[in-house]
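# sequence and predicted structure are below.
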Amino acid sequence: MAQADINLILNMNDQSFVVCAFNTTVSKVDDFLASEAKGTKVVGAQSLKEMVSKLKKPWQIIFLVKAGQAVDDFIKKLVPLLDTGDIIIDGGNSEYRDTTRQCQDLKAKGAGVSGGEEGAQYGPSLMPVGNKEVWPHIKTIFQGIAAKVGTGEPCCDWVGDEAAGHFVKMVHNRIEYGDVLLICEAYHLMRDVLGMAQDTMVQAFEDWNKTELDSFLIEITANILKFQDADGKHLLPKIRDSAGQKGMGKWTTISALEYSVPVTLIGEAVFARCLSSLKNERIQRGLQHQKCIPRKDKGCV
């Protein structure tokens, strides 16, 4: 079971909802029940058939699996067990076109699909969508486990039909890509152009976090910059500068091109990650640059 699964279950338990946990690796369920879920009302199941046998009708099944074929495979296993009115909820990061297709396929089977953000133990922002008939059945649970703002208003409401929730989350996550790129560029300028020391950069980010730039990303950047290893040395300079990505940036950029929406910062953030991942090529180019001896009117020789 991934940490997102565990956090979502514990969140529901904390809100007095009884949850039945299932994982294809049965030992992970046993370990969870013996550790984080010990002393709670969470129950486990050894199979999908056993899991649904422990649920009240209409069944409300939330699953978090890797986007793509794994989602299709799980739904295919689950559908034969469902009755009209049962609800399945894809809580992962599925590509919105896949969610649209799944919603349309499942309408004939009487099952609703609601795509939304993965769970978090202390209050996620949730974006439920799918068949509108589903909302009254899941509203209490979703708004109960969602983060709260102001006077207690939940960060959760019905977003729209079919794949709207996954589309919103896709764009939301990739706006964050743009924010991260801006932070990386600021770090690059401070370190490589201004020659600022690590502790000085920490102070700069902490100062920014006291202004209108106050944000979670600025806050954790300062914490990352100041973090030291067991030797008392800053850890960040020792980490390989090769970023990865899971594909949502590509989805967002392709969708923007299809809909003629200029998301230039998000696109550049995606390409920056592509460039960052080419670590060996960047090293080789750096060595070539070091060997380059400028000659007047002859370029490098």
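Alright, I've got the coordinates. Numbering: from 1, shown residues only.
# okay, CA-based contacts and neighbour counts for the rest of this
Noted.
# can you give me the strands in this structure?
For the chain, the strands defined by DSSP state E occupy 20-21, 43-44, 60-63, 87-90, 112-113, 129-130, 148-149, 153-154, 160-161, 294-295, 299-300.
# isn't Gln198 right up against Lys226?
Yes: using Cα atoms under 8 Å, Gln198 is in contact with Lys226, at 7.4 Å.
# find residues that contact each of the two.
His234 (Cα atoms under 8 Å, 6 or more residues apart in numbering).
# ok, now which ones touch the residue lying closest to Val171 once chain neighbours are set aside?
Distances taken as Cα to Cα, 6 or more residues apart in numbering put Thr252 closest to Val171, at 6.2 Å, once the chain neighbours are dropped. Thr252 sits next to Met170, Val171, Arg174 when contact means Cα under 8 Å, 6+ apart.
# just the helices in the chain please.
3-14, 26-34, 48-53, 69-78, 96-107, 135-145, 164-188, 198-208, 216-226, 248-258, 264-277, 279-291 (DSSP state H).
# in stretch 87-105, what counts as buried?
Judged by neighbour count using 16 or more other Cα atoms under 10 Å, the buried positions of stretch 87-105 are 87-96, 98-100, 102-103.
# closest to Leu181 among the residues you listed?
Closest approach to Leu181 among those (Cα to Cα): Asn93, at 21.4 Å.
# from what I see, the closest one and Ala67 are in contact.
Yes: contact criterion Cα under 8 Å: Asn93 and Ala67 qualify, at 5.9 Å.
# for Gln284, find the nearest of the strands of the chain.
strand 299-300 (16.2 Å).
# report all helices and strands that the closest one contacts.
Of the remaining helices and strands, none touches strand 299-300 by 3 or more Cα pairs under 8 Å, 6 or more residues apart in numbering; DSSP states H and E.
# go through the helices of the chain and name the closest to Gly116.
The nearest among those, by Cα to Cα, is helix 164-188 at 5.4 Å.
# included below, for side-by-side comparison, is a second structure:
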Amino acid sequence: MQVALVGLGVMGKNLALNLIEKGLNLVAYDKNPDAGEDLLSLAKKEGFAERLHIVSDLSDMVRRLETPRSILLLVPAGELVDKVCSELIEAGVDINDIIVDCGNSNYKDGIARKLKYQNKFEFATMGISGGAEGARHGPAMMASGSEGGWERIIPFFEKVAASHNGESCFARVGQSASGHFVKMVHNGIEYALMQLIAEVYHLLRLGCGKSNDEIAALFDTWSEGELNSYLLSISSHILKLNSSDNTPIVDLIDNKVGAKGTGLWTAQNALELGIAVPSLVAAVQARHLTNTQDTHAALEMTYAAKQPAKVDIDLEELRKAFHLASLLCYRQGLALIKGASRSHQWKVDLAKTLQTWRAGCIIRADYLDQIAEGNGFIDGLNDEVIALRNIAADAVRSGLAFPVLAATQTYYATLTTPSNGHLVQAQRDYFGEHGIKTHEGETCHLTDLTHIDAKVR
């Protein structure tokens, strides 16, 4: 099997080595000649350079490929993707060829490109998670598009991807650009889980006075059971790292958190679709709040510093609360994926989506089996529900910030306890005559139900 790869940055280089190691013949190109030389050198060291061909231009790449061609793009999202596609058309790709955008492109761009290039070649998308390490040794791969071009390359990508219990973490999750939407939501869940772990750390460190080593030990204990996950494991490792003078590394790091945009896209698309994912949105805003001083509203968002209060936390209750909150972050993401799938008629398979997340990716966790069981599993977690309520209350009493923890408790409470929406809708009708709906299903106005002599002015 022969595949081409355009883009030999960190992800491209490592994916290239993975592809070659798994037995594919690879034709690779990067506009920076040094990137190609670096890849060739690494391939020689690992003993499989005979399956690698570095080319100096895209025309040479297209000439070398057997038809129908399969070309992967790992270039920065945006205009560069279209630039490369146009150059490949000029180089001779045809309607039977498949070009797969494997970068972090916005799914809306993928939809537009599929239409734009439909008479030139088959355009498909694939989200890849796992970072450089995953790309090299087996990432999670969330592909999408029509079956045509994928049929000939799926068997090889199933080998290139990570595997869990003998099953590949590659899947064609749905149609059109759903692969990039799924990867976007994967990143939104990632934001929420990272922030949630940081909030648990914050509560233990400043609210309870625990040391970094004590918190790392607690995370290790949790990881021995059903809460084992990649993000919890790396958090524990980070907390154990010390500088040469024995200062905890985490205490040397500036508090500002960066972002590349996929978390923001998740929040924006959830709002556009009208699907509530408050934990995922709160995680994005939490990062924004760490960068307040760099915004044009810095002056208006600067207040006097306050001291947090000490709180007593039941560690077993904290574990249960973290467990439920983690599950709910995933469930919010899956609801968003399913809602988008129905809206765009993508036919996304959630079981296949979860399978891609079981290994190789950043949000892999042992409790994905519980998430796959659906809301019924969560409905049985009565002790965890009480724990989440109690821990959220204790956290707020500390005076510290817990955006994802609080948002997750609010999300679950809103869906499982009586709502206060009836008063808000009454307010809307009072000042704007937007209408109300009674429990009997009647649509009317306040004035249809009661006489109002004079409204408040």
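Good, I have the coordinates. These numbers come from a predicted model, not from an experiment.
# alignment lookup: the residue nearest to Val171 of structure 1 to structure 2.
By TM-score structural alignment, Thr252 of structure 1 lines up with Thr266 in structure 2.
# please apply the same query to Asp231 of structure 1.
Asp231 of structure 1 maps onto Asp245 in structure 2, with residues paired by TM-score structural alignment.
# which residues touch Val250 of structure 2?
By Cα under 8 Å, 6+ apart, Val250 of structure 2 lies in contact with Ile238, Leu239, Leu241.
# ok, the residues you listed vs Phe48 of structure 2, which is closest?
Ile238 (34.8 Å).
# what's around the closest one, how many residues?
Counted with other Cα atoms under 10 Å, residues neighbouring Ile238 of structure 2 total 15.
# mind checking what Thr416 of structure 2 lines up with in structure 1?
By TM-score structural alignment, Thr416 of structure 2 lines up with nothing at all.
# what does Thr125 of structure 2 give?
For Thr125 of structure 2, the aligned position in structure 1 is occupied by Ser114, per TM-score structural alignment.
# now Arg191 of structure 1: closest residue in space that isn't a chain neighbour?
That would be Ala197: by Cα to Cα, 6+ apart, it lies 7.1 Å from Arg191 of structure 1.
# surely Thr408 of structure 2 and His323 touch.
No: between Thr408 of structure 2 and His323 there is no contact under Cα under 8 Å: 11.6 Å.
# quick one: common contacting residues for the two?
Counting by Cα under 8 Å, 6+ apart, no residue touches both Thr408 of structure 2 and His323.
# more neighbours, the two?
Ranked by neighbour count (other Cα under 10 Å), Thr408 of structure 2 and His323 place Thr408 first, with 27 against 20.
# quick one: contacts for that one?
Residues near Thr408 of structure 2 by Cα under 8 Å, 6+ apart: Pro278, Ser279, Ala325, Leu328, Cys329.
# show me the two of those that sit farthest apart.
Top of the distance list for these (Cα to Cα): Pro278 and Ala325, 11.9 Å.
# for the two, indicate the residue with more neighbours.
Taking other Cα under 10 Å, Pro278 of structure 2 and Ala325 do not tie; Ala325 has more neighbours (27 against 22).
# which ones are touching that one?
Listed by Cα under 8 Å, 6+ apart, the contact set of Ala325 of structure 2 reads Leu388, Leu405, Thr408, Gln409.
# can you give me the neighbour number for the last one?
Translated: Gln409 of structure 2. 23.
# ok, it touching Ile391?
No: applying Cα under 8 Å, one finds Gln409 of structure 2 not in contact with Ile391, separated by 9.6 Å.
# tell me the gap between stretch 406-425 of structure 2 and the middle of its chain.
Between the centre of stretch 406-425 of structure 2 and the centre of its host chain there is 25 Å, according to Cα atoms, centre = their mean, to the nearest Å.
# and that stretch, end to end?
Taking Cα to Cα, to the nearest Å, stretch 406-425 of structure 2 runs 24 Å from one end to the other.
# which residue in structure 2 lines up with Trp208 of structure 1?
Alignment note: Trp208 of structure 1 maps to Trp222 in structure 2; criterion TM-score structural alignment.
# I meant to write Ile61 of structure 1 there.
Aligning on TM-score structural alignment places Ile61 of structure 1 opposite Ile71 in structure 2.
# circling back to that earlier point, switch the contacts of Ala325 of structure 2 over to TSV; also include distance to Ile253 of structure 2.
Below are these laid out as TSV (distance: Cα to Cα, whole Å):
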residue	distance to Ile253 of structure 2
Leu388	29
Leu405	23
Thr408	27
Gln409	29
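# now Ser343 of structure 2: how far from His180 of structure 2?
Ser343 of structure 2 is 16 Å from His180 of structure 2, by Cα to Cα.
# which one of those two has more residues nearby?
Relative neighbour count places His180 above the other of Ser343 of structure 2 and His180, with 29 against 11, counting by other Cα under 10 Å.
# isn't that one up against Met141?
No: judged on Cα under 8 Å, His180 of structure 2 makes no contact with Met141 at a distance of 10.2 Å.
# list residues touching both of those two?
The contact sets of His180 of structure 2 and Met141 overlap at Met126, Gly127 (Cα under 8 Å, 6+ apart).
# residue in structure 1 matching Ser56 of structure 2?
Match for Ser56 of structure 2 (TM-score structural alignment): Gln46.
# tally of neighbours for the closest residue in space to its match that isn't next to it in sequence?
Spatial nearest neighbour of Gln46 of structure 1, excluding adjacent residues (Cα to Cα, 6+ apart): Val26 at 5.9 Å. Val26 of structure 1: 14 surrounding residues under other Cα under 10 Å.
# for the one 5 residues further on, same thing?
Under the neighbour criterion other Cα under 10 Å, Asp31 of structure 1 is assigned a count of 13.
# what residue in structure 2 is paired with it?
That one, Asp31 of structure 1, aligns with Asp38 by TM-score structural alignment.
# returning to that earlier point: now do the same for the residue nearest to Arg191 of structure 1: its match in structure 2.
Aligned by TM-score structural alignment, Ala197 of structure 1 pairs with Ser211 of structure 2.
# my read is that that match contacts Arg205, right?
Yes: with contact defined as Cα under 8 Å, Ser211 of structure 2 reaches Arg205; the gap is 6.2 Å.
# nearest residue to Thr253 of structure 1 in space, please, no chain neighbours.
Excluding its sequence neighbours, the residue lying closest to Thr253 of structure 1 (Cα to Cα, 6+ apart) is Gly267, at 5.7 Å.
# okay, now the one you found: neighbour count?
The number of residues packed near Gly267 of structure 1 is 20, by other Cα under 10 Å.
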